[in-house]
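# Here is a sequence together with a model predicted from it:
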Amino acid sequence: MNDKHHDVFASAFEAIKRARDVAQAIVAIKDAYGVDHVTYHMAHMISGNYDQPFVRTTYPDSWVSRYLQHGYVKVDPVVQEGFVRQLPFEWREVTMTDAALVLMQDALAHGLAMNGYSVPIVDKVGRRALFSLNTSMADEDWTAFVSGEAEHLSELGHRLHRLAVFEVYGEHDPVPRIGPRERECLALAAQGKEYTVIAQLLDLSEHTVRAYLKSARLKLDCSNIPQAVGKAVKLRIISL
């Protein structure tokens, strides 16, 4: 491993650990790597009865305001693709619609650069987030940067996500760790499937299906399966 790359990564990683919040952490990452801007975006957060995105960025307030006023999040290809992709990607890979081109031209007119790299994050309870860097580096330099730092950037993104979850929820994260089989059983129960049908669909015994659903119900702190399904939907563990 290149010592220079490792030193920069170690510095950024320790800065995230020391940071009081995500806003401070992304500034530290920006400074460590010498990029123009860094953004962290958790798709949705559940806090009480609120369901809203959690976003921290180093972009100037004037651009953030313009971005929101024009509803650019609805056409931003980095956001739209980033929350369905599984692997990190360079922005030049995204599909550019006519609306996206308008966004990009507006960003250029406001002095923002077009080269970027995003790391999609899916945690153990299914929350999705996106960690992105934006730079005015020349294409050749940027390609070399991504090639050398991709693994480190993925680690930093996941460490940043842990900091974000703690910032939002503290020690009381409302989303329990529901296993894949528990999630599958809940999703099918949400569709109105009976135990016997779920067992057939998943190639499990009815006893095993009942055990998975009971386990999920207890983790969700509910007294019955309909309540557990409703809570799982609210917490975005499953979708209807």
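Yep, it's here.

# only C-alpha atoms for contact and neighbour calcs from this point on.
OK.

# distance between the helix with the most length in the chain and the chain's centre?
Criterion DSSP state H: the longest helix present in the chain is helix 139-169. Centroid separation for helix 139-169 versus its chain: 12 Å, with C-alpha atoms, centre = their mean, to the nearest Å.

# helices or strands up against that helix?
If contacts are counted by 3 or more C-alpha pairs under 8 Å, 6 or more residues apart in numbering; DSSP states H and E, helix 139-169 sits against helix 3-18, helix 22-33, strand 37-47, strand 115-122, strand 128-135.

# again, 10 Å this time
In terms of contact count using 3 or more C-alpha pairs under 10 Å, 6 or more residues apart in numbering; DSSP states H and E, helix 139-169 is assigned the packing partners helix 3-18, helix 22-33, strand 37-47, strand 50-57, strand 89-90, strand 115-122, strand 128-135.

# Quick one: residues in contact with the fifth one.
This means strand 89-90. 78, 81-82, 115-120, 132-134, 142-143, 146, 150 (C-alpha atoms under 10 Å, 6 or more residues apart in numbering).

# Separate out the buried members of those.
Neighbour-count burial (16 or more other C-alpha atoms under 10 Å) applied to these gives 78, 81-82, 115-120, 132-134, 142, 146, 150.

# still on that earlier bit, export the helices and strands packed on helix 139-169 as CSV, with columns for distance to A190.
Converted to CSV, the helices and strands packed on helix 139-169 look like this (distance: least, C-alpha to C-alpha, whole Å):
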stretch, distance to A190
helix 3-18, 39
helix 22-33, 35
strand 37-47, 20
strand 50-57, 21
strand 89-90, 34
strand 115-122, 22
strand 128-135, 22
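
# put this beside the first:
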Amino acid sequence: MDEKTYARELFEQTFVAIQHATDVAASIILLRDAYKLSHVTYHMAQTIASRIDAPFVRTTYPPNWVSRYLQQGYFNIDPVLIEGVSRSLPFLWSELEVTPAAQRLFEDATQHGLGISGYAIPIIDRCGRRALVSLNIDMPQDQWSALVVHYRAHWLELAHGLHTKALVELYGKEDPAPPLGRRERECLHWAALGKEYKDISCILGISDHTARGYLKSARFKLSCANIPQAIAKAISLRLINPV
């Protein structure tokens, strides 16, 4: 069997396995083992405010490292997480500009047995929600880069499969979040922060009439009688993060 055929069959088997897995936790283990990775993490992040949250995270990292990561507040300086919830294209960890604080994070991670190389796959779904799938391995960077080139198209599809699995786990088979447009989410975000139409129009560089129109259409899509109800529902569905 040639490498291309093997890669395709491996992808198809893993794709089906993830579809039939009980939850995201089981799915990331399947992905990790299928591609002989060290660890896989799925993180559903926030959207408009560009603030990092951890409402839904599943990882194969050992519990002692997860506890240390949280206790040390590493989520505030982790460049993979920070860049992952703002970028739209996948990236190698080695491409990141690492601050001294982040360098200490990576050194600490290495001392806890985590891999030295990684690949991050940002996800933005039709409702504007962001997620991040991060793959980690203990492998020299040049070998890892070659492996990423070989599998990245398949990994992108599998990452979206994990996101679909996460939405089902969170909301059931029917996703309750309507596909709000970017401007609708932005207007709701600023309205949630107490901004009036005039303020929102200035912030976004649109007319008062247009700002009203976006808020009205967002309210209709959310099936709410007024803007405060629409804001509350958008927050509950994690479509906006007014912080």
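Thanks, I have it. Keep in mind it's a predicted model, so treat the numbers as computed, not measured.

# Just give me the closest of the contacts of strand 89-90 of structure 1 to A32 of structure 1.
L133 (12.0 Å; C-alpha to C-alpha).

# What is the aligned counterpart of the closest one in structure 2?
In structure 2, the residue paired with L133 of structure 1 is L135, using TM-score structural alignment.

# cool, V27 of structure 1 as well?
Alignment note: V27 of structure 1 maps to I29 in structure 2; criterion TM-score structural alignment.

# count of residues packed around its match?
If you count neighbours by other C-alpha atoms under 10 Å, I29 of structure 2 ends up with 19.

# repeat for A109 of structure 2
Applying other C-alpha under 10 Å, we find 16 residues neighbouring A109 of structure 2.

# Structure 1: which residue goes with that one?
Residue mapping for A109 of structure 2 onto structure 1 gives A107, with TM-score structural alignment as the criterion.

# what sits against V8 of structure 1?
By C-alpha under 10 Å, 6+ apart, the contact list for V8 of structure 1 reads I29, D31, A32, Y33, E149, H152.

# Please report the distance of it from R236 of structure 1.
Distance, V8 of structure 1 to R236 of structure 1, by C-alpha to C-alpha, to the nearest Å: 36 Å.

# so Q13 of structure 2 sits right up against H154, yeah?
No. Using C-alpha atoms under 10 Å, Q13 of structure 2 is not in contact with H154, being 11.4 Å away.

# and L204 of structure 2, how many neighbours?
For L204 of structure 2, the count of nearby residues is 13 (other C-alpha under 10 Å).

# Also P178 of structure 2?
Using other C-alpha under 10 Å, P178 of structure 2 is surrounded by 17 other residues.

# ok, so what distance separates it from K216 of structure 2?
For P178 of structure 2, the distance to K216 of structure 2 - C-alpha to C-alpha - is 14 Å.

# Mind telling me what P60 of structure 1 corresponds to in structure 2?
Here P60 of structure 1 is matched to P62 in structure 2, going by TM-score structural alignment.

# Its match touches G113, doesn't it?
Yes. P62 of structure 2 lies in contact with G113 (C-alpha under 10 Å); the separation is 9.5 Å.

# Spatially central residue in structure 2, please.
Per C-alpha atoms, centre = their mean, the C-alpha nearest to the average position across structure 2 is that of A131, at 1.3 Å.

# who's in contact with the closest residue to it other than its chain neighbours?
For A131 of structure 2, ignoring the flanking residues on the chain, the nearest one in space by C-alpha to C-alpha, 6 or more residues apart in numbering is M44 at 4.1 Å. Contacts for M44 of structure 2 (C-alpha under 10 Å, 6+ apart) come out as 52-58, 85, 122-124, 129-133, 163, 166-167, 238.

# A25 of structure 1 and V73 of structure 1, how far apart?
On the measure of C-alpha to C-alpha, A25 of structure 1 and V73 of structure 1 end up 23 Å apart.

# what's the answer for R66 of structure 1, then?
R66 of structure 1 is 11 Å from V73 of structure 1, by C-alpha to C-alpha.

# Also A23 of structure 1?
20 Å.

# hang on, the earlier thing: which residues does whichever helix or strand comes after the longest helix of structure 1 contact?
Per DSSP states H and E, the first helix or strand lying C-terminal to helix 139-169 of structure 1 is helix 180-190. With C-alpha under 10 Å, 6+ apart as the test, helix 180-190 of structure 1 has contacts from 124-126, 177-178, 191-195, 197-199, 201-202, 208-217, 225-226, 228-230, 232-233, 237-240.

# could you redo the last one with a cut-off of 8 Å?
Contacts with helix 180-190 of structure 1, where a contact means C-alpha atoms under 8 Å, 6 or more residues apart in numbering, come from 198, 209, 212-213, 215-216, 225-226, 228-229, 232, 237-240.

# Next: stretch 230-239 of structure 1.
Here stretch 230-239 of structure 1 makes contact (C-alpha under 8 Å, 6+ apart) with I46, V125, G126, R127, P174, V175, I178, R183, L186, A187, L220, L240.
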